[in-house]
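Peer 1: here is a sequence together with a model predicted from it:
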Amino acid sequence: MLDQLEADFPEHTPRPSHAPKALEGIRVVDFSHFIAGPFATMILADMGAEVIKIEAPGRGDDLRRYPPVHAELKHGAPFLWTNRNKRSVALDLKSAEGVEIARELLATADVVVENFSTGVMARLGLDYETCRKIRPEIIYCSVSAYGREGTFADRLGFDPIAQVESGFVSMNGYADREGVRALSPVMDISTAMMASNAILGALVARERSGLGQAVEVSLFDNAVLMTGYATMQHLFSGADPQRQGNTSPDTCPSGVFQAKDCAFYINCGNDKIFQRLMSQVIDRADLAEAEIYATGSDRIRRRDELFAILGEAFAAQPWSHWQSRMRAAGVPCGQVRTVGEAIRSPEARERGIVTRIPHDTVGWVPNVNLPIRYSRTPVVDPVAAPAVGQHTESVLRELLGYDDARLARLAEAGTFGAAVSRQDIRT
């Protein structure tokens, strides 16, 4: 499954050993699962925070089973993508001992993140009000579907539901058919980014005041934001956005065109770009100065005829010809690529977006880096996502001072899962 990694992608280049980390000394106890919560905590982990992922014994985070699952890793690519640089502790939170250990870990933490259904953490005695009594300066981040209070607090939510209910799906696709969801979990990812930003803001506020606080990010709230300025356009005009396919309702010509050998996208965001496209790229200075194409509104009204002119011109030469001319002319453009083509592209290789990192079990695993570049506090070197409960013993020894006898008693009681025995702990 991972046979081509060494041929396709370079080994990760380590950060300077002396460089400080942006979140050095910050500890996060992470009760989250699936994508929005774990991706948020992974961002913090990449910045240098210590992230302790609490998982159900044996089964762990349900995202582990999302395909394709590697037989030796015992988890799939999606889990690997969103859980690097974390330590996994397996705790049975249905047991009194498991909850007590969780509370002891919380007492050492700076940040707690959870995205259970509303009411679960309260039933466990791990809600914000309880946690702030244990550690008053705690920052407690809840990622929910529709908020933790109000009429809809009990609703479950996943990325596609947020896409359809926010209006996002109604905007995407072609006018002659139903709107389409984004296959990428854009709402989960953007919610994670919002949550990590919110946590960072709360950490700055605590640095100034010494006070912790509750932080909440809702998938639905974020999804409405992700419709972009369409919400404000609707409020001004009363009209809902119409599906435009690959063209733009606001600029023209913007869309997909076919060169002699492949498809590409251009985006003429203003009049000057249009003029450069016509005069310097397709050698039609006459059209660049034509009054009928003078403004964006003029061009939108004549989109079909303008696309026909461009389509005929572009079909005569390969992409390499047009790319070099548009780059020289300052016309934004890009080849239409598959995911596989994108991550192997010259741009991705130069930026070091995808690398390979060592793994004790399978040799190498792929890694997709964050798009964050710090000059003084570079992100940490990636460590592959852990196995369920991989760090239970080391975390409880280091952070809570548990000895062999106590670990063995807890193992026998099933606190770390029915399959964990005294011998497992010793091993």
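Peer 2: That came in fine, so what should we check first?
Peer 1: alpha carbons only for contacts and neighbour counts from here, please
Peer 2: Noted.
Peer 1: number of nearby residues for residue 334?
Peer 2: For residue 334, the count of nearby residues is 16 (other C-alpha atoms under 10 Å).
Peer 1: for it, what are its contacts?
Peer 2: Shown in contact with residue 334 (C-alpha atoms under 8 Å, 6 or more residues apart in numbering): 264-266, 323.
Peer 1: which ones among those map onto helices?
Peer 2: Applying DSSP state H to these, the entries found in helices are residue 323.
Peer 1: any idea which of the contacts of residue 334 is closest to residue 347?
Peer 2: Nearest to residue 347, judged by C-alpha to C-alpha, of the contacts of residue 334 is residue 323 at 13.8 Å.
Peer 1: wait, isn't residue 391 in contact with residue 86?
Peer 2: No. Counting by C-alpha atoms under 8 Å, residue 391 does not reach residue 86; the two are 9.3 Å apart.
Peer 1: between the two, which has more neighbouring residues?
Peer 2: Comparing residue 391 with residue 86 by neighbour count (other C-alpha under 10 Å), the higher total belongs to residue 86, at 26 against 18.
Peer 1: the nearest residue to that one once chain neighbours are set aside and residue 270, how far apart?
Peer 2: Distances taken as C-alpha to C-alpha, 6 or more residues apart in numbering put residue 51 closest to residue 86, at 5.1 Å, once the chain neighbours are dropped. For residue 51, the distance to residue 270 equals 45 Å [C-alpha to C-alpha, to the nearest Å].
Peer 1: more neighbours, these two?
Peer 2: Neighbour count, other C-alpha under 10 Å: between residue 51 and residue 270, residue 51 has more, with 26 against 14.
Peer 1: looks to me like that one is in a strand.
Peer 2: Yes. Using DSSP: H, G, I helix; E, B strand; the rest coil, the secondary structure at residue 51 is a strand.
Peer 1: I figured it hits residue 32, correct?
Peer 2: No. Contact criterion C-alpha under 8 Å: residue 51 and residue 32 do not qualify, at 11.3 Å.
Peer 1: another one to put next to it:
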Amino acid sequence: MAEVSTTPQRHALSGLRVLDLTRILAGPWATQVLADMGAEVIKIERPGAGDDTRSWGPPNMIDDAGRDHGAAYFHAANRGKKSVAVDIAHPDGQRLVRALAAQADVVVENFKVGGLAKYGLDYASLSAIKPDLVYCSITGFGQTGPYADQAGYDFLVQGMGGMMSVTGQADGTPGAEPMKTGVALTDLLTGLYAVIGILSALRHRDATGQGQHVDMSLLDVQVATLANQATNFLATGTPPVRMGNAHPTIVPYQVFPTSDGHIILAVGNDGQFARFCETAGAPELARDPRFATNPGRVTHRETLIPLLERLIAGRRLDDWIAALNKAKVPAGPINDIGRVFADPHVQARGMRTAPRTPDGHHLAGVASPLKLSQTPAIPPTAAPMLGHDTFAVLSGLLAGQDLNLEQLLAQGVIAGPPEDDAAR
């Protein structure tokens, strides 16, 4: 086992260098988490275009001086990184990226299976240069299997992987159809699992000196994160169905209409149900043998829910929340995102932040949820302008390698930021 350092460090991943060859969301989400925790993340982007999401606006991010910093979508997954614009289709660009990989701890990419081999940037090529390299590939269907060569996208995989079969209103009710989640959850979960895989591989590298290939598949992650719905099927052989906001094995655990809005009632045990009934003025329901225990409530769901709907509909949302919070029964409103960021608890937890641009201005942003007492997340810096760090990174990390950056710039192999951005 590797010797544990006792040298204090401000951030958990300080000293770790990540070469980011990803775009869109799953890969950038993974590398952003690494950047949040202190890793140096060098994002390789195509000159003149960059990550696809740079053009996925409006809305755009406007700083506190009124200047436009491009699509908000790009900023959601790329804070804290450096942007180096290199054309990997050009042999000189490939040599630059290989030279950067030789000085990296981690490479993350989300090209199609085999797509980087023709550039000499696949795992086999780069691990030959640096045997202790941790190389993470993120694809729709993984490096093996009959679908490996197919492109995979979050929406597609939510459908193929079962998520949409259990999301949406039940058949026979208004608006019934399979639904995707409101954010690209499969991409985000794959990004998080990729971080776990990368950190696990780094632990192995530190102990043995050996790198490895981390193979992440959106479909694998979607299947894995079906969680209890998957094990319910494996236990019974019966596929779960869409139930709207209801829970398959806990009752009452769903949305109910009040007199002026909707409330989430999340009763997790029999004691909470008894306290709810007392608060609702119907203590007899908790004594009814059909409803006294959760298995009974699940069995008699169709009888119980209409009774609760009539009770809950007679009072105002805020009255219910105040009364149920006092009774220690989990309940809450359905906030839009504006109310989320206005919530005093969300504010107290610091979940809205102001990433700093290179010239000291600020954008609006969402903070990292990772809160470590000894090695906190870094103060956020804004997602970079395309090519902002090209010259600084290449001249710094590849000093002494006889690079003619001006010639490479003239040939279109590399690019810096647009003139108006460079002047900022």
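Peer 2: Yep, that arrived. From a predicted model like this one, the values you see are computed outputs, not experimental measurements.
Peer 1: care to give me the TM-score?
Peer 2: After superposition, the two chains reach a TM-score (TM-score structural alignment, normalised by the length of the second structure) of 0.90; 407 aligned residues with a C-alpha RMSD of 2.4 Å.
Peer 1: what subset of the contacts of residue 334 of the first structure is buried?
Peer 2: The neighbour count (16 or more other C-alpha atoms under 10 Å) marks 264-266, 323 as buried among the contacts of residue 334 of the first structure.
Peer 1: possible to save the residues you listed as CSV with distance to residue 201 of the first structure?
Peer 2: What follows is those, written out as CSV (distance: C-alpha to C-alpha, whole Å):
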residue, distance to residue 201 of the first structure
264, 40
265, 37
266, 37
323, 41
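Peer 1: mind checking which of the residues you listed land in strands?
Peer 2: Mapping those onto strands (DSSP state E) picks out 264-266.
Peer 1: would you reformat these as TSV and include distance to residue 318 of the first structure?
Peer 2: TSV is the format used below for these (distance: C-alpha to C-alpha, whole Å):
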residue	distance to residue 318 of the first structure
264	11
265	14
266	15
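Peer 1: which one of the buried ones among the contacts of residue 334 of the first structure is nearest to residue 167 of the first structure?
Peer 2: residue 265 (25.0 Å).
Peer 1: picking that back up, now, which of the contacts of residue 334 of the first structure sits nearest residue 331 of the first structure?
Peer 2: Distances from residue 331 of the first structure to the contacts of residue 334 of the first structure, taken as C-alpha to C-alpha, are shortest for residue 266 (7.3 Å).
Peer 1: which one is the closest one nearest to, not counting chain neighbours?
Peer 2: Using C-alpha to C-alpha, 6+ apart and skipping the chain neighbours, the partner closest in space to residue 266 of the first structure is residue 333 (4.3 Å).
Peer 1: aligned partner of that neighbour in the second structure?
Peer 2: By TM-score structural alignment, residue 333 of the first structure lines up with residue 331 in the second structure.
Peer 1: next up, the contacts around that match.
Peer 2: Residues in contact with residue 331 of the second structure (C-alpha under 8 Å, 6+ apart) are 263-266, 321, 324-325.
Peer 1: Throw these into CSV and include distance to residue 348 of the second structure, thanks.
Peer 2: Below are the contacts of residue 331 of the second structure laid out as CSV (distance: C-alpha to C-alpha, whole Å):
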residue, distance to residue 348 of the second structure
263, 23
264, 23
265, 24
266, 24
321, 20
324, 23
325, 19
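Peer 1: how close does residue 102 of the first structure get to residue 222 of the first structure?
Peer 2: In this view, residue 102 of the first structure and residue 222 of the first structure are 29 Å apart by C-alpha to C-alpha.
Peer 1: all helices of the stretch 251-400 of the first structure, in order?
Peer 2: Using DSSP state H, counting those that start in this stretch, the helices of the stretch 251-400 of the first structure run over 271-276, 285-288, 296-301, 303-314, 319-329, 339-343, 346-351, 392-400.
Peer 1: ok, for whatever residue of the second structure lines up with residue 93 of the first structure, nearest residue in space, not its chain neighbours?
Peer 2: With TM-score structural alignment as the criterion, the equivalent of residue 93 of the first structure in the second structure is residue 88. Leaving aside its sequence neighbours, residue 88 of the second structure sits nearest to residue 94 (C-alpha to C-alpha, 6+ apart; 5.0 Å).
Peer 1: same thing with residue 287 of the first structure?
Peer 2: Leaving aside its sequence neighbours, residue 287 of the first structure sits nearest to residue 278 (C-alpha to C-alpha, 6+ apart; 6.5 Å).
Peer 1: please tell me I have it right and the one you found contacts residue 289.
Peer 2: No. In this structure, residue 278 of the first structure is not within contact of residue 289 by C-alpha under 8 Å, at 9.0 Å.
Peer 1: so for the two, which sits in the more crowded spot?
Peer 2: Taking neighbours as other C-alpha under 10 Å, residue 278 of the first structure and residue 289 compare with residue 278 leading, 18 against 14.
Peer 1: how much space separates that one from residue 28 of the first structure?
Peer 2: Residue 278 of the first structure sits 54 Å away from residue 28 of the first structure, going by C-alpha to C-alpha.
Peer 1: so who does the residue at the greatest distance from the centre of the first structure touch?
Peer 2: Residue farthest from the centre of the first structure, counting by C-alpha atoms, centre = their mean, is residue 286 at 45.8 Å. Applying C-alpha under 8 Å, 6+ apart to residue 286 of the first structure gives the contacts residue 279.
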